[in-house]
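> Test case, fold it:
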Amino acid sequence: MTQPRTNDEPAPGPADELGRARKAPAKLGRKRDHTRDPEILEAALAVLAETGYDGMTIDMVAARAKAGKATLYRRWPSKAELVLDAVACLKKVDTDPARLPDTGSLRGDLVAMVKPHSIEDGERKLQIMAGLMSMLNSSPELVDMATAAIVDPRVAVNRIFLRRAMERGEIPADCDVETLALVTPSMAAFRVLVLKKPVDRDFLLSLIDGVLLPAVGLGAASVQAV
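Here you go, the predicted model:
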């Protein structure tokens, strides 16, 4: 029998909710319909960008997506889980292998990933990241899950770019692709998740030109203004 929580015990936080939700056994019954997940996740990103994490509510997302609040809670038991899934979905779209640039050079490919589709798109992504940072400020125990959502997709993209460069003979064939692929995403994540600072275009270009390219033997002579 579950023991009642005493006054001295802390109330469960977002990470506790996430843990229970992930560990709970699946209930038998009608299979859930996930066809509306993309619309709901896009609505979550829109609300997060507009209101920030503290101002965001499940009700707001449900209204924006024209979905029932109960539907959202069955799929995402907490606001934190909804935000993490939404950010992960955003990263998957940005890093879809079928849509990756192929400029013919390592730097060109890397820089092409930095360019937003528009100024508004760039600002929106900064607002979303600011919302994510606010969530992590209040729930630092979620850093590992946020890292997986932010870092892993970009590491996979860097592997593709580095292997292309090796096949072209642009960089040495014995480069440590696994380690090099981690460099820029890990440094960007450290800036966001630990230093609580935004990652902008200038910072990302400094990582490309000052860290990654020198690490593969491409110095200043290979850098062109973009």
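
> contacts and neighbour counts: CA atoms only from here.
OK.

> Contacts only, for residue 62.
For residue 62, the contacting residues are 40, 43, 68-69, 72, by C-alpha atoms under 8 Å, 6 or more residues apart in numbering.

> same question, residue 14
Applying C-alpha under 8 Å, 6+ apart, the residues near residue 14 are 78-80, 139.

> Of those residues, which belong to helices?
79-80 (DSSP state H).

> Mark which of the contacts of residue 14 are buried, thanks.
78-80 (16 or more other C-alpha atoms under 10 Å).

> Reformat the residues you listed as CSV; add distance to residue 160.
CSV is the format used below for these (distance: C-alpha to C-alpha, whole Å):
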residue, distance to residue 160
78, 34
79, 33
80, 31
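
> how much space is there between residue 183 and residue 59?
39 Å (C-alpha to C-alpha, to the nearest Å).

> Looking at the two, which is more packed in?
Neighbours were tallied for residue 183 and for residue 59 using other C-alpha atoms under 10 Å; the higher tally belongs to residue 183 (17 against 14).

> Let's compare: structure for the following, please.
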Amino acid sequence: MTVEAPSPDAVAPARLGRPRDASRDADILEATLEVLAEHGYDGMTIDMVAAHAGAGKATVYRRWPSKADLVIDAVACMKMRDIDLENLPDTGSLRGDLVALVRAPELPEAERKMRVMGGVISLMSREPELAQAVYSAILAPRITINRALLQRAKERGEIRQDADVDKLAALAPAMTAFRTLAERKPVDRAFLLSLIDDVVLPAAGVATPTVHDGP
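Prediction:
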């Protein structure tokens, strides 16, 4: 008996739509952050994100089944300059090192991160995964850098030996978040210098200048 070979159409797997274009993910996540920073989580819609990214709403939903899933991924993927603890500023003083971190080009991005955090604050209490993503992407990197600079200052005897480095490292990031979220005020160079001179250095036992100037 002769068995006819099946036709190519008979053995070809059925297509379930076009494959997802992963190259669009970065655009969609970046658009999510922009919309969050401007409108907050409650005011954000998938339509807004899709329009901002130049993508179809169906494209967004194929990758992220809910708005919360999209936001968690977007916050977790927020990019920051890689932390290179071996090449931090080393001016010879704690104040000089901290001031060297206040770079004008980075201020708008730092403020945007705070606005993103403000945008998701209503969701963080309901989504522990989002709360962890916010901490890891926005607060933890700066705390890590501050801790390294403070520990170095402690080792060279510049700050009190009983200073709590972990608490001191979190002071400026915490007050920056409060200024953005609670007071709704901008985070500019003058504010950051005042944090260094009026809060961090006195708490560490370091004498500070009376005028908030540059390094």
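
> one step back: Throw the contacts of residue 14 of the first structure into JSON lines and include distance to residue 218 of the first structure, thanks.
Below are the contacts of residue 14 of the first structure laid out as JSON lines (distance: C-alpha to C-alpha, whole Å):
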{"residue": "78", "distance to residue 218 of the first structure": "46"}
{"residue": "79", "distance to residue 218 of the first structure": "44"}
{"residue": "80", "distance to residue 218 of the first structure": "41"}
{"residue": "139", "distance to residue 218 of the first structure": "40"}
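
> Return the member of the contacts of residue 14 of the first structure nearest to residue 213 of the first structure.
residue 139 (35.1 Å; C-alpha to C-alpha).

> is it true that the closest one touches residue 18?
No - with contact defined as C-alpha atoms under 8 Å, residue 139 of the first structure does not reach residue 18; the gap is 11.6 Å.

> For the second structure, which segments count as helices?
Going by DSSP H, the second structure shows helices at 8-11, 25-43, 46-53, 57-63, 67-76, 94-100, 107-119, 121-124, 128-134, 140-155, 165-181, 189-195, 201-204.

> Of all those, which one is nearest residue 85 of the second structure?
Residue 85 of the second structure lies closest to helix 140-155 among the helices of the second structure, at 7.1 Å (C-alpha to C-alpha).

> which parts of that closest one are buried?
So helix 140-155 of the second structure, judged by 16+ other C-alpha under 10 Å, has buried residues 140-143, 145-154.

> any idea of the angle that helix forms with helix 165-181?
140 degrees (axes from the mean of the first three to the mean of the last three C-alpha atoms, to 10 degrees).

> average offset between helix 140-155 of the second structure and the first structure?
After superposition onto the first structure, the mean distance of helix 140-155 of the second structure to its aligned counterpart is 2.1 Å, using mean C-alpha distance after the TM-score superposition for the first structure.

> separation between the residue in the first structure that residue 140 of the second structure lines up against and residue 186 of the first structure?
Under the alignment by TM-score structural alignment, residue 140 of the second structure pairs with residue 152 in the first structure. Residue 152 of the first structure is 9 Å from residue 186 of the first structure, where distance means C-alpha to C-alpha.

> so how far is residue 113 of the first structure from the match of residue 140 of the second structure?
For residue 152 of the first structure, the distance to residue 113 of the first structure - C-alpha to C-alpha - is 15 Å.

> And residue 94 of the second structure? What does it align with in the first structure?
With TM-score structural alignment as the criterion, residue 94 of the second structure pairs with residue 106.

> ugh, typo on my part, it should be residue 149 of the second structure
That one, residue 149 of the second structure, aligns with residue 161 by TM-score structural alignment.

> Pull the contacting residues for that match.
Neighbours of residue 161 of the first structure in contact, by C-alpha under 8 Å, 6+ apart: 106, 109-110.

> Which of those residues sits closest to residue 147 of the first structure?
The closest of the contacts of residue 161 of the first structure, once distances to residue 147 of the first structure are taken by C-alpha to C-alpha, is residue 110, at 20.1 Å.
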